[in-house]
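>>> Predicted model and sequence follow; I will ask about them next.
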Amino acid sequence: MSETVKVADAKTHLSQLLAKVEAGDEFVIARGERPIARLVPIDDKERRRAAIADMFAFRDGPGLKPVSADEIAAWKHEGHRY
């Protein structure tokens, strides 16, 4: 569960909040009673997995079409080294 912190307190204690976030805590930053932001640890492993999943989805979806051997041969004749 997240703890709510007022903007002024977050500004004053940012270093301490970041240390707690690094330890796994989460905070909601509020202006008055209205929540405006969330301070959470970054899960790099999950971001990498999501990026890889996005690349596979693009590759396997309508975004790319297979390249034929004829197209590759034509590129070689155009001076491409691939």
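Received, thanks. Bear in mind that the values here come from a model prediction, so they are computed numbers and not experimental data.

>>> okay, CA-based contacts and neighbour counts for the rest of this
Noted.

>>> so where do the strands sit in this structure?
Along the chain, counting by DSSP state E, strands occupy 3-6, 27-31, 34-39.

>>> now these in JSON lines, with mean neighbour count?
Formatted as JSON lines, these follow (neighbours: other C-alpha atoms under 10 Å):
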{"stretch": "strand 3-6", "mean neighbour count": "16"}
{"stretch": "strand 27-31", "mean neighbour count": "18"}
{"stretch": "strand 34-39", "mean neighbour count": "14"}
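
>>> next up, a second structure to put side by side with the first:
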Amino acid sequence: MDSVSLADAKAHLSELVDRAIAGEEICITRRGTPVARLTPIRPAKRRIDIAELRAVTEGSTPQTESAGEFMRRMRDDARY
């Protein structure tokens, strides 16, 4: 995380915002003490549509073997 003084942050705010948009976090200091942090905003997670999830899962075929059996089979088949 890069540190910038408050005076420099005022003078170069647009540049700092562009860096934050690019994913960088910037610590703003006053007299060497951290007072603020400029971070990118993460997009909100999309809510799961239950009807859409049911439609997808109802259309798939159920597994005939357990996950453990499947992993053992994949491991043992690849070994020899």
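Received, thanks. These numbers come from a predicted model, not from an experiment.

>>> TM-score for the pair, please.
The TM-score (TM-score structural alignment, normalised by the length of the second structure) is 0.54; 47 aligned residues with a C-alpha RMSD of 1.6 Å.

>>> Turn the strands of the first structure into JSON lines, including distance to residue 14 of the first structure.
As requested, the strands of the first structure are exported to JSON lines (distance: least, C-alpha to C-alpha, whole Å):
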{"stretch": "strand 3-6", "distance to residue 14 of the first structure": "10"}
{"stretch": "strand 27-31", "distance to residue 14 of the first structure": "11"}
{"stretch": "strand 34-39", "distance to residue 14 of the first structure": "10"}
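
>>> out of those strands, nearest to residue 58 of the first structure?
Nearest to residue 58 of the first structure, of all those, is strand 34-39, at 29.9 Å by C-alpha to C-alpha.

>>> who touches the closest one?
4, 21, 26-30 (C-alpha atoms under 8 Å, 6 or more residues apart in numbering).

>>> Select, from those, the two members most distant in space.
21 and 30 (16.6 Å).

>>> Next up, the contacts around residue 3 of the first structure.
26-28.

>>> any idea which of the residues you listed is closest to residue 55 of the first structure?
The closest of the contacts of residue 3 of the first structure, once distances to residue 55 of the first structure are taken by C-alpha to C-alpha, is residue 26, at 29.4 Å.

>>> Quick check: that closest one vs residue 18 of the first structure, distance?
9 Å (C-alpha to C-alpha, to the nearest Å).

>>> Give the intersection of the neighbour lists for the two.
If you check residue 26 of the first structure and residue 18 against C-alpha under 8 Å, 6+ apart, no residue is contacted by both.

>>> ok, which stretches of the first structure are helices?
7-12, 14-22, 44-60, 69-77 (DSSP state H).
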